[in-house]
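Undergrad: let's see this in three dimensions:
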Amino acid sequence: MDIRSVMTPNPATCQAETPVRDVARLMLENDIGLVPVIDAQGRAIGTVTDRDIVVRLVAEGRDPQQCVARDCMTQPVTTVSVDGSLSDATEVMESRQIRRLLVVDGDGRLCGVIAQADIALSGRDRKTAELLRGVSEPKH
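TA: Next comes the predicted model:
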């Protein structure tokens, strides 16, 4: 099974200067918890999660109404090639303990997002169990 078969293609995105209010609106409208941040050429440069907004802005007392994606985005991004295997993606997710991974083409342009849930829904029970354990296991 390849990455294309389970990824969400053409995800909702924002740019570094997109107001956080608009990023949150994208999350609400698309029922997502992560918005990739792209540059003018469509290359992935960061991500903003709902948790990023809460931990990096709200918890620090910053006004989200006055902030842009750059103020709370995670960078550098962790990506996987669109031509890679699902096994490649799960290995990266497990080793970095992340639940979502950006999928890029050879030029670094965003193609999609693959989430832990996408792998779970692909019906690969053993691989799903390994991924859940690998991502959720505390690092010592």
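Undergrad: going by C-alpha atoms from here, please, whenever you check contacts or count neighbours.
TA: Fine.
Undergrad: quick one: the helices in this structure?
TA: 20-30, 50-53, 86-96, 116-121, 125-136 (DSSP state H).
Undergrad: which residues touch residue 17?
TA: 68-70 (Cα atoms under 8 Å, 6 or more residues apart in numbering).
Undergrad: if we go to 6 Å?
TA: 68-69 (Cα atoms under 6 Å, 6 or more residues apart in numbering).
Undergrad: what do you get for residue 22?
TA: Going by Cα under 6 Å, 6+ apart, the list of residues near residue 22 is empty.
Undergrad: could you measure from residue 71 over to residue 54?
TA: Counting by Cα to Cα, to the nearest Å, the separation of residue 71 from residue 54 is 12 Å.
Undergrad: please say which of these two ends up with more neighbours.
TA: Set residue 71 next to residue 54 and count neighbours by other Cα atoms under 10 Å: residue 71 wins out with 19 against 15.
Undergrad: to compare against the first, here's the next sequence to fold:
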Amino acid sequence: MKIQNIMTRPVGFCQSDTNLAAVATMMCDKDCGIIPLVDSKQKLVSVITDRDICLAVASKHKKAEDMTAGEVKSGPVFTCKPDDDVKKALGIMREKKVRRLPVVDPKGKLVGIVSLNDFALVAEEKRSNAPTAAEILNTLKSICEHRSVAIAA
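TA: Coordinates of the predicted model:
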């Protein structure tokens, strides 16, 4: 099974100069926790997550409308291609500890997004070549594992 068979499209996106209040509104409207940032040719530049917005507002003591997506974007960005096998994408998610992957064409243009939800839905439908529930659970366990944090002495 290929990513193109399960990915979400069209996907909402913004540019680096979009203010965080507008990004948060888009997340609410699209019922998602990530918005890809693209350039003027819709090539993927980065992503911004709901967590990025919360941390920026809390730590910078500025209003969301006074900060831009480009100021608080996540990085690095991990992606997959529409013709990638779903198990390859699940492996990237497990290794990189991410819940979602933007889907880009060979030129880097954003064409969709795939999330753990998409994998869970196809596993529940028991489609052929879909990841098993155990594979999805192992990916989720890996993603949720606490990362070691260096503490300054």
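Undergrad: got a TM-score for the pair?
TA: Once superposed, chain against chain, the TM-score is 0.93 (TM-score structural alignment, normalised by the length of structure 1); 140 aligned residues with a Cα RMSD of 1.4 Å.
Undergrad: residue 110 of structure 1: which of the helices of structure 1 is closest?
TA: When these are compared for distance to residue 110 of structure 1 using Cα to Cα, the nearest one is helix 86-96, at 15.0 Å.
Undergrad: so which elements touch the closest one?
TA: helix 125-136 (3 or more Cα pairs under 6 Å, 6 or more residues apart in numbering; DSSP states H and E).
Undergrad: now the residue nearest to the spatial centre of structure 2, nearest residue through space, not along the chain?
TA: In structure 2, the centroid-proximal residue (Cα atoms, centre = their mean) is residue 100; its distance is 3.5 Å. Spatial nearest neighbour of residue 100 of structure 2, chain neighbours left out: residue 115 (4.2 Å); criterion: Cα to Cα, 6 or more residues apart in numbering.
Undergrad: mind putting the helices of structure 1 into CSV with distance to residue 6 of structure 1?
TA: Formatted as CSV, the helices of structure 1 follow (distance: least, Cα to Cα, whole Å):
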stretch, distance to residue 6 of structure 1
helix 20-30, 18
helix 50-53, 23
helix 86-96, 8
helix 116-121, 6
helix 125-136, 13
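Undergrad: for those, which one sits closest to residue 7 of structure 1?
TA: It's helix 116-121; of the helices of structure 1, that one is closest to residue 7 of structure 1 (Cα to Cα) at 6.7 Å.
Undergrad: in the closest one, which residues are buried?
TA: Buried residues in helix 116-121 of structure 1, counting neighbours by 16 or more other Cα atoms under 10 Å, are found at 116, 118-120.
Undergrad: starting at the chain centroid, how far to it?
TA: Counting by Cα atoms, centre = their mean, to the nearest Å, helix 116-121 of structure 1 is centred 13 Å from the centre of its parent chain.
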